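Participant: Sequence and predicted model, in that order:
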Amino acid sequence: MRKLILSLSLLSGLLGFASADQESARHKEAFHVYLLIGQSNMAGRAAFSEEEAKPLEKVYLLNAGDNWEPARNPLNRYSTIRKGLGMQKLNPGYSFSQAIAAKNQSNRIGLVVNAKGGTKIEQWAKGTRFYKEAVRRALIATETGTLKGILWHQGESNHGKPHGYAEKLAQLVEDLREDLGNDELPFVAGQIIGPSPINQEIARLPELCPHTAVASSESLETYDRWHFDTESVKELGRRYAEAMQTLTEKP
């Protein structure tokens, strides 16, 4: 009889642990994580209002302690490679996460933002510090969430030498997918202010690499040579969301 009681107790414990694991898996599956990388427009250079400084509903940001906290502008505040905090402002992740959260109201959104202004695509190649930090932080995020895609905005620093940019970007996509453990991970690249030969290169990405898309910069405006103004940044973020949804909804 005593052996039977012990066996039932052990069985109950095992069932309890299985239930807890299943619940954890459900939470992880419902927590959609996105990695945001690139140069200044992804870091954020547009002004934002007091209202836009408030925490976003159901959106979380991976902080310096590798924990999640309610996301609020500037979203690049915890980048491990960024320039000064005072330079970090509104980036496309703000309206992107709002649009994704509105489309998937039963899910939470997690953002891993690790951008730095003034960087070239060569500085993001596999083996560089920027690349390693992006992968490291994304993998930490996958311990509690499910990585759903990558947002990339870079090209301004390569505008003078656009030849071969598309091939370098396609290689970056392949490397990130390999190191993040998902060879079909959706990847959306945003165009810089145009017209620019770099935008023609970015537009080639879906031809070179499957499960990729482009967020167009058509009709957007900047407040200086390179940086999108507030309304354009928010529109670009919505275009990222639309492109990401298209990729994730494909069979």
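Facilitator: Received the coordinates, thanks.
Participant: hey, let's count contacts and neighbours off CA atoms from now on
Facilitator: OK.
Participant: Going along the chain, name the strands of the chain.
Facilitator: All strands of the chain, identified by DSSP state E, fall at 31-38, 59-62, 68-70, 108-113, 146-153, 187-190, 212-215.
Participant: Quick one: closest of the ones you listed to residue 166.
Facilitator: With CA to CA, the closest approach to residue 166 among those belongs to strand 187-190: 10.6 Å.
Participant: which other helices and strands contact that closest one?
Facilitator: strand 146-153, strand 212-215, helix 230-248 (3 or more CA pairs under 8 Å, 6 or more residues apart in numbering; DSSP states H and E).
Participant: Including mean neighbour count, could the ones you listed go into CSV?
Facilitator: Shown next, in CSV, are the helices and strands packed on strand 187-190 (neighbours: other CA atoms under 10 Å):
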stretch, mean neighbour count
strand 146-153, 23
strand 212-215, 24
helix 230-248, 21
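Participant: can you redo these as CSV with distance to residue 101?
Facilitator: Formatted as CSV, the helices and strands packed on strand 187-190 follow (distance: least, CA to CA, whole Å):
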stretch, distance to residue 101
strand 146-153, 13
strand 212-215, 18
helix 230-248, 10
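Participant: put this beside the first:
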Amino acid sequence: MNMMSMSKLSLLSVLLIAHCSTAASDLPKDVFILAGQSNMAGRGGVSSGKWSGDVPPECKPDPSILRLNAKLSWEVAHEPLHSDIDVGKTCGVGPGMAFANEVRLRANESKIGVVGLVPCAVGGTKISDWEKGTRLYSELLRRAHVSVSGGGVIRAILWYQGESDTVKKEDAQAYQGKMKKFIMDLRSDLNNPSLLFVQVAIASGEGRFVDSVRKAQLGINLPFVKCVDAKGLRLKDDHLHLTTMSEVHLGIKLAHAFLTTLK
């Protein structure tokens, strides 16, 4: 190999190293897992199977907010966050972007750096669909591990699910026990016994046992588990999914719940 070829190779190596270093420095340091079912995936602005494309100011993209896409690559986060994850339905605005923007707004006091959002929610799923050993559990775990492979830390799991467990009485009655086991299994498999869970108490359901599931959610007394109540937030005409602005308000409530843990 002549000197010119070696020089070109050395320059290429330097450029590649510089690129990798820059990319590494831009990776999220503060990671949040978004999991559950459709109201976490986001149905705000969706009508007749189509999303309006309207993005509230609270959900605008920010270079300091990234999302882990379905191909396990980081990109600037944008609505709909779950478009390539909850692929069986049309996704719209969810609480994730409003959450991240509110957290970033208070970055100076919270010391939060680049935020990484990891969408994992899938519409129409019951708590049993998320048990250890299921496809959804394994996929959540896989994405969670990838999200911190660059040196970040999972700061919290944001969980909004339960509407599908309101149809059968036995599902509603079993909800609390299954949710507790889900939390403990994830903490064990992520080797983080104090991992924060911020769960949402449902505002609606597919069946008549909404109050039973809500009672189960509000009654979970594990350490490092906080509950944000969605009751009172406006629902769409389907009486199941949150409106766009309700998703925004929920995201901000989730952010405040997380921020209180930093004080």
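Facilitator: Happy to help now that I have it. The shown structure was predicted, so the numbers you read here are calculated from the model rather than taken from an experiment.
Participant: Do you know the score for how well these two fit?
Facilitator: Superposed pair, TM-score by TM-score structural alignment, normalised by the length of the first structure: 0.81. Supporting alignment: 222 aligned residues with a CA RMSD of 2.4 Å.
Participant: closest one to residue 72 of the first structure among the helices and strands packed on strand 187-190 of the first structure?
Facilitator: So among these, helix 230-248 is nearest, using CA to CA, at 14.4 Å.
Participant: what angle do that closest one and strand 146-153 make?
Facilitator: With axes from the mean of the first three to the mean of the last three CA atoms, to 10 degrees applied, the angle from helix 230-248 of the first structure to strand 146-153 works out at 130 degrees.
Participant: Near the counterpart of residue 163 of the second structure in the first structure, how many residues? Count them for me, please.
Facilitator: Residue pairing (TM-score structural alignment): residue 163 of the second structure is matched to residue 156 of the first structure. Residue 156 of the first structure has 25 neighbours, counted by other CA atoms under 10 Å.
Participant: now swap in the one 5 residues further on and tell me
Facilitator: When neighbours are counted by other CA under 10 Å, residue 161 of the first structure registers 11.
Participant: next one: residue 184 of the first structure
Facilitator: Neighbour count of residue 184 of the first structure, defined by other CA under 10 Å: 18.
Participant: rewinding a little: touching, the match of residue 163 of the second structure and residue 190? I think so.
Facilitator: No: using CA atoms under 8 Å, residue 156 of the first structure is not in contact with residue 190; the gap is 11.2 Å.
Participant: residue in the first structure matching residue 118 of the second structure?
Facilitator: Checking TM-score structural alignment: residue 118 of the second structure goes with residue 112.
Participant: Equivalent analysis for residue 94 of the second structure, please.
Facilitator: Match for residue 94 of the second structure (TM-score structural alignment): residue 91.
Participant: What sits closest to its match if chain neighbours are left out?
Facilitator: residue 44 (3.9 Å; CA to CA, 6 or more residues apart in numbering).
Participant: contacting residues around the one you found?
Facilitator: When contacts are counted by CA atoms under 8 Å, 6 or more residues apart in numbering, residue 44 of the first structure touches 74-76, 87-92.
Participant: in the first structure, which residue is closest to the centre?
Facilitator: Of all residues in the first structure, the one closest to the mean position by CA atoms, centre = their mean is residue 35, 2.4 Å from it.
Participant: Pull the contacting residues for the counterpart of that one in the second structure.
Facilitator: When the second structure is aligned by TM-score structural alignment, the residue opposite residue 35 of the first structure is residue 33. Shown in contact with residue 33 of the second structure (CA under 8 Å, 6+ apart): 117-120, 144, 154, 156-158.
Participant: ranges for the helices of the second structure?
Facilitator: Assigned helices in the second structure, in chain order: 3-25, 38-41, 96-105, 107-110, 135-147, 169-189, 210-218, 244-260 (criterion: DSSP state H).
Participant: so how far is residue 239 of the second structure from the residue lying closest to residue 65 of the second structure once chain neighbours are set aside?
Facilitator: Spatial nearest neighbour of residue 65 of the second structure, chain neighbours left out: residue 115 (4.8 Å); criterion: CA to CA, 6+ apart. In this view, residue 115 of the second structure and residue 239 of the second structure are 32 Å apart by CA to CA, to the nearest Å.
Participant: more crowded one of the two?
Facilitator: residue 115 (25 against 13).
Participant: Look up how far residue 28 of the second structure lies from the more buried one.
Facilitator: 5 Å.
Participant: Which neighbours do these two have in common?
Facilitator: Contacts common to residue 115 of the second structure and residue 28, judged by CA under 8 Å, 6+ apart, are 65-66.
Participant: what's the burial count for residue 199 of the first structure?
Facilitator: By the other CA under 10 Å criterion, the neighbourhood of residue 199 of the first structure contains 24 residues.
Participant: same deal with residue 3 of the second structure?
Facilitator: Burial of residue 3 of the second structure is recorded as 8 neighbouring residues (other CA under 10 Å).
Participant: Can you find the partner of it in the first structure?
Facilitator: Going residue by residue (TM-score structural alignment), residue 3 of the second structure aligns to a gap.
Participant: quick one, what contacts residue 3 of the second structure?
Facilitator: Per CA under 8 Å, 6+ apart, neighbours of residue 3 of the second structure: none.
Participant: count of residues packed around the residue nearest to the match of residue 163 of the second structure when sequence neighbours are not counted?
Facilitator: Spatial nearest neighbour of residue 156 of the first structure, excluding adjacent residues (CA to CA, 6+ apart): residue 192 at 6.5 Å. Residue 192 of the first structure is flanked by 25 other residues according to other CA under 10 Å.
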